[in-house]
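J.: predicted structure and sequence below. I'll ask about it afterward.
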Amino acid sequence: MLPALMQTLALWALLRLLLRAEAPRQGARRAWLYGTAWLIGATGWIYVSLHHFGGMPAPIAGAAVLLLSAALSGYLAAVGWAWVRWRSGVWWRDAGMFAGLWLLAELARALIFTGFPWGASGYGLIDSPLDRLAPWLGVYGLGAVWAWCVACLACGGRRWAAPVPLLAWVLALAWLPSARFTQMHGQPLRVALLQGNVPQDEKFANERIVGMLVWHAAQLKAADADLVMAPETAIPLLPAQLPEGYWDALVAMFGEGSGRAALIGVPLGSFEQGYSNSVVGLKAGQADSYRYDKHHLVPFGEFIPTGFHWFVALMNMPLGDFSRGPLDAPSFTVRGQRIAPNICYEDLFGEELASRFADKARAPTVLANVSNLAWFGDTVAIAQHVQIARMRSLEFQVPSIRATNTGATVVIDAFGRVTDRMPTQTRGVLNTQVQGFAGQTPFAWWASRFGLWPLVAVGLLLAVAGAGRHRLSDSAPPTPVG
């Protein structure tokens, strides 16, 4: 509840400042400063990646974080400008207009230039009464409802009696027991989640690779579980580059008679065919190994935008240009559970994961994320990624399991609660279990068919419907507030 309260107070303060703005340009500046501060706090860990592991000089790395935050805050600057210019002075219309503009700004950040919606407002609402709306609306719809609630309070001014009934209705709805759209499916899976805790500056060092391979192979062999998961690039070399017999031995571990399965993060491909950041699934009875190739690649980390090869060279990244995998990837079936892998920050894009839920009969019963967050050190990025995974479980009402290099290796149930976890920055194996759930939430239904476009339409409708006839120009006096 504390994150929700803090961000609510911050947005309320911004709205009160916007109500006192003397011109649209002033509203844009205030919203831009708010957004820049918000995003520096949410994405400051990028500095660690750029400076400590990328070798970028500290001033340049700090400037890069500032410039990224400032650029992404341009969407909120547009919100401040438009709201100050077109608000009507009628509190309920102004609140609706602000919610629509806020929704459009968050959607723009999620969709434009491959999308980077890290720090979207809906994630701060986990464990608040409003998180019950996640399986209906998704994280961005949830953020829009929250923005509307805060705008009702801010625009009501001294007229507290006006917005209170509407807010009371929303909160009463949110306090009701969560609607359940999925049901338990099959028997619980015993899972072993590996956390190698390999420092990023050692991960690709030749003198460290053998020890890393030996440790992961030993844990994969020793694990007494239905499913063993190793993190993203737990095996940092292509199978053809591994010591002779190593890959064949891994495949044999999970062959006939083993009764076990594995998901292992490993790069795949060739110079001729291109490379992919992948997860390989091993189990008995399959002609070919299961393969999942990462679909949503990280700009500058996994693919290089045209004209920016100099930037990757400056960061000294060992991994450069990967090929993109298909969006609608099949699940990996283990003892009747349909496991849907995703890699690193792919679980930030719930609308893309939703494509796997289009067919209710084949929808995943467990989400499985493998990550390597060693790039970002022991920073808030780890806790933020857990919040993201919790939101995906809330949206789809299926559990999530996460195997990571440095943390957080966790199990999340179908209702967004962390049920088991391993300490971060430690080496070990989390032996636990997960209960699969089958079904389809309203969010999974509409997002799998239409993506985020229904929310774009709602945002436009609210913004246009709430706009007043009289526009405030940059030279007009401010409208009095209560």
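T.: Done, it's in. Numbering: from 1, shown residues only.
J.: going forward, measure contacts and count neighbours with C-alpha atoms only.
T.: Fine.
J.: what sits against the nearest residue to residue 290 once chain neighbours are set aside?
T.: Of all residues not flanking residue 290 in the chain, residue 281 sits nearest, at 4.5 Å (Cα to Cα, 6 or more residues apart in numbering). Shown in contact with residue 281 (Cα atoms under 8 Å, 6 or more residues apart in numbering): 261-264, 289-291, 332.
J.: 7 Å - rerun?
T.: Residues in contact with residue 281 (Cα atoms under 7 Å, 6 or more residues apart in numbering) are 262-264, 289-291.
J.: again, but for residue 87
T.: 94, 467-468.
J.: ok, now residue 119?
T.: Residues in contact with residue 119 (Cα under 7 Å, 6+ apart) are 39, 42.
J.: which secondary structure state does it sit in?
T.: coil (DSSP: H, G, I helix; E, B strand; the rest coil).
J.: ditto for the one 3 residues further on
T.: With three-state DSSP as the basis, residue 122 sits in helix.
J.: quick check: the gap between it and residue 42.
T.: Here the distance between residue 122 and residue 42 works out to 13 Å (Cα to Cα, to the nearest Å).
J.: once you drop chain neighbours, what's closest to residue 315?
T.: residue 54 (4.3 Å).
J.: swap in residue 199?
T.: Distances taken as Cα to Cα, 6+ apart put residue 374 closest to residue 199, at 6.2 Å, once the chain neighbours are dropped.
J.: comparison target, given below:
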Amino acid sequence: MLRAASIPGLALVAGSMHAWAIALPVGGQPVWWLQLVALALLVVLLDRCRSALHAAGLAWLFACGSIGGAVWWLYISLHAYGGLSSVVAGLSVLSLSAFLATYYGLAGAVFWRLRPRGPAMRAGLFAAVWMAADLLRATVLTGFPWGVGGYAHIDGPFSALAPWVGVYGIGAAAALVAAMLAAMLARRPGNRMAWQPLALLVLILVAAWSSPEGQDRERAPVVSVTLLQANIAQDRKFESATGVRDALQWYAAQLLTASTVLTVAPETAIPLLPDQLPAGYMEKLRSRFATGQQAALIGMPLFGGLQGYTNSVVGLRPGADAYRYNKHHLVPFGEFVPPFFRWFTRMMHIPLGDFESGSVGQPSFEWQGNRFAPNICYEDLFGEELSARFRNEAQAPTVLVNVSNIAWFGNTVAIDQHLHISRMRAIEFARPVLRATNTGATAVIDRFGRVTHLLPRHTRGVLVAQVQGGERITAYAWWLSRFGLWPFWVLIAVVITAMSRATRD
């Protein structure tokens, strides 16, 4: 029998377990069954609540533990590199977690208020409200869905759902199963009915998960790639006498001698604007790739319009105009200043803090029979934005390319979490992903989400591999590119409406 005083603490612990399920603090592996256990424990606690307000509080505490446990490394960027005091940096991370947790608090209240008697219907309602909270977190105020529950299932049977309903659909399916498990644990009358839909779902998942190779026969040509990882410490990266000089020398040496079809350098590999570079630097690189069979994608800041600048990827290749991709989904406070918050950014000492945003669905970099689609840093967290490139199937990417610099967050679980995010995009869109990063994880991921090549993190290295692009358009890519996240919202509205009527009856 649980004591009332222990329930809030248990909700926090369950939330922390949920964060660990995304990527364990040691080793960084996802643990799909732990995510189910954590959510099931939350449902058990919600069933014991005395009021909707009580349920909201417990769900909020759970989410605080989950979100705070997943993004605690933001403290490093704010304190160690942003110059904020330890107190202000800590409070900033706590405030972000508390704000994002309000969506889940609302979900808990709605679940408690509308919960029907049957375990299957209760599970369906919980899945709907939990997905609604995930979607609000992903979209409101630019969105920050880092660490949502679906990512825990990248190596489990639920990953079979990714080409159909993506990470949010996986999260809803996991919430459905967790609520069924909670009903069984609670031993309520009629619990045996929960076994039937649960067993059916598990059988479908296992069958689909067991044979991914047969799902993808449409492929683009195999190409050789080189991915660069300079491992330049963040506190030196923008220092002209150390990090800048080191970056310019090392990346130029690798780019000038690369022999693969494509070479990729990470986000802000060249950390200066074009007019700040040494004389002839870019001209030498352009000349290197003006002839022959090699091309390059290089992360660097560029001038935008209206005297602004962009976080960009430059493409160099023979016989074609220069290619440019401008980051669309900018990081609040790091890359743009939200309204009324300039006072906060003045407290930090982060260079290049107010970029201009590129458009959604920019063209891919076409080379040697493949279409390489760059995205920068945490842009690959927003699959609904990446999907815009799949609307025109003839021009859809064959390979996704992520260039990142998450040295801001040290040698932490953030590296593992970001790798899992890229792996989820690979499965959702049936596309290999190339990851070129400053400190890790620099990797090649195949179109089934498997890491085939990986550089050790926080080391300087060059990763050479072969990659084969994909051509098949998954169901998820098709409908997401046309309708966005709206089908999920329609489904949520239908479920909540049906449950509210069932509750009144």
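T.: Here it is on my side, so go on. Here the structure is a predicted model, which means the values were calculated and not measured.
J.: A helix includes residue 183 of structure 1, no?
T.: No: if the criterion is three-state DSSP, then residue 183 of structure 1 is strand and not within a helix.
J.: now the corresponding residue of structure 1 for residue 70 of structure 2: which helix or strand?
T.: Taking TM-score structural alignment, residue 70 of structure 2 has residue 42 as its aligned residue in structure 1. Assigned by DSSP states H and E, residue 42 of structure 1 belongs to helix 24-43.
J.: for that helix, packing partners?
T.: Judged by 3 or more Cα pairs under 7 Å, 6 or more residues apart in numbering; DSSP states H and E, helix 24-43 of structure 1 is in contact with helix 58-72, helix 74-86.
J.: out of the ones you listed, nearest to residue 406 of structure 1?
T.: Closest approach to residue 406 of structure 1 among these is made by helix 58-72 (22.6 Å; Cα to Cα).
J.: residue contacts, the residue opposite residue 58 of structure 1 in structure 2 once aligned?
T.: Residue 58 of structure 1 maps onto residue 86 in structure 2, with residues paired by TM-score structural alignment. By Cα under 7 Å, 6+ apart, the contact set of residue 86 of structure 2 is residue 79.
J.: burial of the corresponding residue of structure 2 for residue 384 of structure 1, as a residue count?
T.: Matched by TM-score structural alignment, residue 384 of structure 1 corresponds to residue 417 in structure 2. Applying other Cα atoms under 10 Å, we find 24 residues neighbouring residue 417 of structure 2.
J.: gap between whichever strand or helix holds residue 417 of structure 2 and the chain center?
T.: Using DSSP H and E, residue 417 of structure 2 falls within helix 413-429. Its chain's C-alpha centre and that of helix 413-429 of structure 2 lie 6 Å apart, by Cα atoms, centre = their mean, to the nearest Å.
J.: got the angle between it and helix 52-71?
T.: Relative orientation of helix 413-429 of structure 2 versus helix 52-71 (axes from the mean of the first three to the mean of the last three Cα atoms, to 10 degrees): 100 degrees.
J.: tell me the counterpart of residue 458 of structure 2 in structure 1.
T.: Matched to structure 1 by TM-score structural alignment, residue 458 of structure 2 sits across from residue 425.
J.: neighbours of that match, how many?
T.: Counted with other Cα under 10 Å, residue 425 of structure 1 comes out at 18.
J.: how would you label it: helix, strand or coil?
T.: With three-state DSSP as the basis, residue 425 of structure 1 sits in coil.
J.: now do the strands in structure 1.
T.: Taking DSSP state E as the test, the strands found in structure 1 are 182-184, 189-195, 227-230, 261-270, 274-283, 290-293, 332-334, 337-343, 366-371, 400-404, 410-412, 418-421, 428-434, 437-439.
J.: how much does the third one stray from structure 2?
T.: Same thing as strand 227-230 of structure 1. On superposition with structure 2, the mean distance recorded for strand 227-230 of structure 1 (mean Cα distance after the TM-score superposition for structure 1) is 0.3 Å.
J.: again, but for the first one
T.: On superposition with structure 2, the average gap between strand 182-184 of structure 1 and its aligned counterparts reaches 3.9 Å (mean Cα distance after the TM-score superposition for structure 1).
J.: return the distance of that strand from the chain's centre.
T.: With Cα atoms, centre = their mean, you get 23 Å for strand 182-184 of structure 1.
J.: name the residues that touch that strand?
T.: Applying Cα under 7 Å, 6+ apart, the contact partners of strand 182-184 of structure 1 are 397, 435-440.
J.: who are the contact partners of residue 319 of structure 1?
T.: So residue 319 of structure 1 contacts 301-302 (Cα under 7 Å, 6+ apart).
J.: and it? What does it align with in structure 2?
T.: Under TM-score structural alignment, residue 319 of structure 1 pairs with residue 352 in structure 2.
J.: picking that back up, most neighbours per residue, which of the strands of structure 1?
T.: strand 400-404 (a mean of 30; mean count of other Cα atoms under 10 Å).
J.: residue range for that one in structure 2?
T.: Counting by TM-score structural alignment, strand 400-404 of structure 1 pairs with residues 433-437 of structure 2.
J.: mean deviation of the matching stretch from structure 1?
T.: Averaged out, stretch 433-437 of structure 2 is 0.3 Å away (mean Cα distance after the TM-score superposition for structure 1).
J.: quick revisit: of residue 122 and residue 42 of structure 1, who's got more company?
T.: Neighbour count, other Cα under 10 Å: between residue 122 of structure 1 and residue 42, residue 122 has more, with 24 against 17.
J.: excluding chain neighbours, what is closest to the more buried one?
T.: Residue 122 of structure 1 sits nearest to residue 143 (Cα to Cα, 6+ apart), 4.3 Å away.
J.: that neighbour contacts residue 123, doesn't it?
T.: No: applying Cα atoms under 7 Å, one finds residue 143 of structure 1 not in contact with residue 123, separated by 8.1 Å.
J.: roughly how far does the match of residue 319 of structure 1 sit from residue 308 of structure 2?
T.: Counting by Cα to Cα, the separation of residue 352 of structure 2 from residue 308 of structure 2 is 10 Å.
J.: ok, residue 388 of structure 2 to residue 470 of structure 2 distance?
T.: 17 Å.
J.: dump the strands of structure 1 to JSON lines, plus distance to residue 214 of structure 1.
T.: JSON lines is the format used below for these (distance: least, Cα to Cα, whole Å):
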{"stretch": "strand 182-184", "distance to residue 214 of structure 1": "37"}
{"stretch": "strand 189-195", "distance to residue 214 of structure 1": "13"}
{"stretch": "strand 227-230", "distance to residue 214 of structure 1": "13"}
{"stretch": "strand 261-270", "distance to residue 214 of structure 1": "14"}
{"stretch": "strand 274-283", "distance to residue 214 of structure 1": "18"}
{"stretch": "strand 290-293", "distance to residue 214 of structure 1": "23"}
{"stretch": "strand 332-334", "distance to residue 214 of structure 1": "26"}
{"stretch": "strand 337-343", "distance to residue 214 of structure 1": "23"}
{"stretch": "strand 366-371", "distance to residue 214 of structure 1": "19"}
{"stretch": "strand 400-404", "distance to residue 214 of structure 1": "18"}
{"stretch": "strand 410-412", "distance to residue 214 of structure 1": "24"}
{"stretch": "strand 418-421", "distance to residue 214 of structure 1": "24"}
{"stretch": "strand 428-434", "distance to residue 214 of structure 1": "14"}
{"stretch": "strand 437-439", "distance to residue 214 of structure 1": "35"}
